[in-house]
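*Asks:* prediction below, plus the sequence it came from.
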Amino acid sequence: MNAPVTEPDLIVRRESAAGVIRLNRPKAINALTLEMTREFDRALIAFAADPQISVILVEGAGERGLCAGGDIVGLYHSAREGGDLGKVFWREEYIMNARIAAYPKPYVAFMDGLVMGGGVGIAGHGSHRIVTEKTKIAMPEVGIGFFPDVGGTWLLTRAPGEIGTYFGLTGEIMNGADAIHAKFADNFVPSVAWPDLREALTAAPAGASAAQVRDIIARFSLPPDPGPAQQHQAQIDAAFGKDSIDDIVAALEHDSSEFAQAALKTLRIKSPTSLKVTLKLLRMARHAASLQECLVHEYRAALEVFASYDFVEGVRAAVIDKDRQPKWRPATIAEVTPDIVARYFVDRGADELKFPG
């Protein structure tokens, strides 16, 4: 009796004029491993050089989402054992993120369902980003002693007003409408229309331009209703426009609305160190000249994260033991000194990021 055929974690194939990259770990909501990242990057390079490929389609297997992020369990065990998976994984992932942003062909990401962390990295830098009524985008890294990476600080600071600061610090979920408002996505397409849109994209003409692909997508797109964060833009701008976590917390404390109090409650359970590091990265990204500059800052900070107590403790509480009771060190915002924050901004690692081009 023949053994069942096991599909790879990443499926790469040509469908007519499209180069398809499908993340294929549905039980793990297609979380990225180092091997998947390497294969993804190789596929991008091959498709860019293939004259028969007009457009790239990125999608996730299963019904739950495009990608739940990186393989956080593997990173957790490596960090506990003093390994170097974080250094290697983030370096290769960030290089891939830069390649996506500079990709020479139309790059369509189908952001259906859950899109978190590393999933934002493979979708948010693409030229054509599609959301649906089921889309849930989040960068919840401050809840595990980390920060929004994969170029997330670049994307968040390009959102209108302080929407990006709000999402980056709280880790709250964007629906499809808020993702478009925050400039994380471009088009809202009902999920039932995706098969027909996908077929139209695979039939794109040879050498299709970004504008031609945009026109194809527009035929299936609808205008979404305003998202919840967009409706609270004024409140978000007032509170999250401050340049210190203490001032943001104080502003929220003085706003008795349900929205502000919910945001305050959320901030109080995050890693105090991550909150301060994230805000500094976001303010630096606001003045950055390029995505690559932000990726360098993120990589330097990530190297410190991988050696930190809060990262291991945060993953333990959220993913390993699932008790949702992390014991942060330091435990309060007031205890996070400038010297602690400075460790995340040491001038290191830039020479390890060999960006394409």
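*Replies:* Cool, got the structure. Numbers count the residues shown, from 1 in each chain.

*Asks:* please count neighbours and contacts with C-alpha atoms only from this point.
*Replies:* Noted.

*Asks:* could you pull out the strands for the chain?
*Replies:* Applying DSSP state E to the chain gives strands spanning 10-15, 18-23, 55-60, 65-67, 107-111, 114-116, 128-131, 136-138, 187-188.

*Asks:* and of those strands, who's closest to Val277?
*Replies:* strand 136-138 (18.0 Å; C-alpha to C-alpha).

*Asks:* any idea how far that closest one is from the chain center?
*Replies:* Strand 136-138 sits 9 Å away from the centroid of its parent chain (C-alpha atoms, centre = their mean, to the nearest Å).

*Asks:* follow-up on the earlier one: give me whichever of the strands of the chain is most buried.
*Replies:* Comparing these by mean neighbour count (mean count of other C-alpha atoms under 10 Å), strand 65-67 comes out on top with a mean of 31.

*Asks:* the structure to be compared is supplied as follows:
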Amino acid sequence: MSDGTGAPVLLRTDGRAAHLVLNRPRALNALNHEMVLRLGEALTVWESDPAVETVVLTGAGERGLCAGGDIRVVHADARDGDGSASAAFWRDEYRLNARIARYPKPYVAVMDGIVMGGGVGVSAHGDVRIVTERSVIAMPETGIGFVPDVGGTHLLSRAPGELGTHLALTGARIGAADALLCGLADHYIPSAALPDLLADLAALPVADAVARHARPAPGGDLAAAREWIDACYRADTVEEIVRRLLDHGDPAAKEAAETLLAKSPTAVKATLAAMRRARALGSLEAVLDQEYRSSLAGLGTHDLVEGIRAQVVDKDRAPRWSPATLAEVTDADVERYFARLGARELGLAGETGEPGAPGAAD
């Protein structure tokens, strides 16, 4: 699908810079398998092209870089298919995420507007991540009965204190300053300056081009909330996190508890476990291997189909989770998200010699 505006990913070069433009503006540039493959092919060509010194990622349209993966396709596959299409998409998508993180040339991601889910995966692993006053960044997976993926648990587990845990469990949306605080972005540039930035990247080294336009970001919200976020989210269980949030006294803490309780209980519990494990795993590749296991496990659950139905298909915003409460989600329900896949392992960590290869201990 290209929305009648050409290929779903546009490729062009301008001076020393090569540009990747996500081009499904009517779908908020949601990623599908074709787009992932096209991005990978372009990176392969440009890696060996001496004329290309910088790669720049942007999104077509005015609303954002990328709203995530095309979850309508996942919904259909989970409901009516055998899961093979989603598994193949995630395999290539997660490999692309890892490749972006290790790309040998500067990879500049312009995270203007909405950047969520898979959009974070193709941007926040880059070398230079630009946010603007219009940036809205989130990993909202628990709201559709899923666990954050595309290396999201790797990124969020490295945010200061328990900020990443808060964002992962609630799916909260953040702006530029908070993205900088959490390590999801590097520089703030006003959106009005982006055309000049792109022009400068054609002629200048990345650091020089960015320095011309970077400014201090307007204030965010998370720095002032660190006290209650750290105190509440360092608990060992979701139930205890909720209890602390409700008891804290800060209205924002109570609101976070209510938000968390509206998400899939199973996905929330699996996400907390994924975040804690991601901290211990260390490398992005090992975490992506873990996320692949979690994604395939999630594909077979009631909550993923129901969550996408409620949020995207029927849009009634009233998912009927099963199990319906945190207390009903067992340890076994959570552990199945981390079960080894045998021959179906993603195997990225094994390819890089990192811990977490198939057969290794978690």
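*Replies:* Perfect, thanks for sending it. This one's a predicted model, so the numbers in the text were calculated from it and none came from an experiment.

*Asks:* work out the TM-score between the chains.
*Replies:* TM-score of the superposed chains, computed with TM-score structural alignment, normalised by the length of structure 1, equals 0.95; 347 aligned residues with a C-alpha RMSD of 1.5 Å.

*Asks:* rewinding a little: now the strands of structure 1 in CSV, with distance to Ile333 of structure 1?
*Replies:* Shown next, in CSV, are the strands of structure 1 (distance: least, C-alpha to C-alpha, whole Å):
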stretch, distance to Ile333 of structure 1
strand 10-15, 41
strand 18-23, 38
strand 55-60, 38
strand 65-67, 31
strand 107-111, 34
strand 114-116, 25
strand 128-131, 35
strand 136-138, 23
strand 187-188, 38
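
*Asks:* so which of those strands is nearest Ala302 of structure 1?
*Replies:* Taking C-alpha to C-alpha, strand 114-116 is the member of those nearest to Ala302 of structure 1, at 17.1 Å.

*Asks:* mean per-residue distance, that closest one to structure 2?
*Replies:* Compared with structure 2 after fitting, strand 114-116 of structure 1 has a mean deviation of 0.2 Å; criterion: mean C-alpha distance after the TM-score superposition for structure 1.

*Asks:* where does that strand end up in structure 2?
*Replies:* The aligned range for strand 114-116 of structure 1 in structure 2 is 114-116, by TM-score structural alignment.

*Asks:* how close does the alignment partner in structure 1 of Lys269 of structure 2 sit to Pro140 of structure 1?
*Replies:* By TM-score structural alignment, Lys269 of structure 2 lines up with Lys276 in structure 1. Here Lys276 of structure 1 is placed at a distance of 15 Å from Pro140 of structure 1 (C-alpha to C-alpha, to the nearest Å).

*Asks:* go on, Asp246 of structure 1?
*Replies:* Using C-alpha to C-alpha, we find Asp246 of structure 1 at a distance of 20 Å from Pro140 of structure 1.

*Asks:* thinking Gln292 of structure 1 is in contact with Ala98, fair?
*Replies:* Yes - between Gln292 of structure 1 and Ala98 there is a contact under C-alpha atoms under 8 Å: 6.6 Å.

*Asks:* for those two, work out which one has more neighbours and name it.
*Replies:* Using other C-alpha atoms under 10 Å as the criterion, Gln292 of structure 1 and Ala98 rank with Ala98 on top: 24 against 19.

*Asks:* wait, the more buried one touches Pro356, no?
*Replies:* Yes - in this structure, Ala98 of structure 1 is within contact of Pro356 by C-alpha under 8 Å, at 7.2 Å.

*Asks:* more neighbours: which of Lys276 and Pro140 of structure 1?
*Replies:* More crowded of Lys276 of structure 1 and Pro140, by other C-alpha under 10 Å: Lys276, with 24 against 21.

*Asks:* re earlier: shared neighbours, Gln292 and Ala98 of structure 1?
*Replies:* Phe355 (C-alpha atoms under 8 Å, 6 or more residues apart in numbering).

*Asks:* against Ala43 of structure 1, how distant is the spatially most central residue of structure 1?
*Replies:* The centroid of structure 1 falls nearest to Val120 when counting by C-alpha atoms, centre = their mean (2.7 Å). Going from Val120 of structure 1 to Ala43 of structure 1 by C-alpha to C-alpha gives 18 Å.

*Asks:* so who does the match of Lys269 of structure 2 touch?
*Replies:* Ser244, Ile245, Ile333, Val336, Val341.

*Asks:* now the helices for the stretch 101-250 of structure 1?
*Replies:* 118-123, 152-156, 163-170, 176-181, 194-202, 210-218, 228-231, 233-240, 245-253 (DSSP state H, counting those that start in this stretch).

*Asks:* export those to CSV and tack on distance to Val88 of structure 1?
*Replies:* Below are these laid out as CSV (distance: least, C-alpha to C-alpha, whole Å):
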stretch, distance to Val88 of structure 1
helix 118-123, 15
helix 152-156, 19
helix 163-170, 24
helix 176-181, 30
helix 194-202, 34
helix 210-218, 33
helix 228-231, 35
helix 233-240, 33
helix 245-253, 31
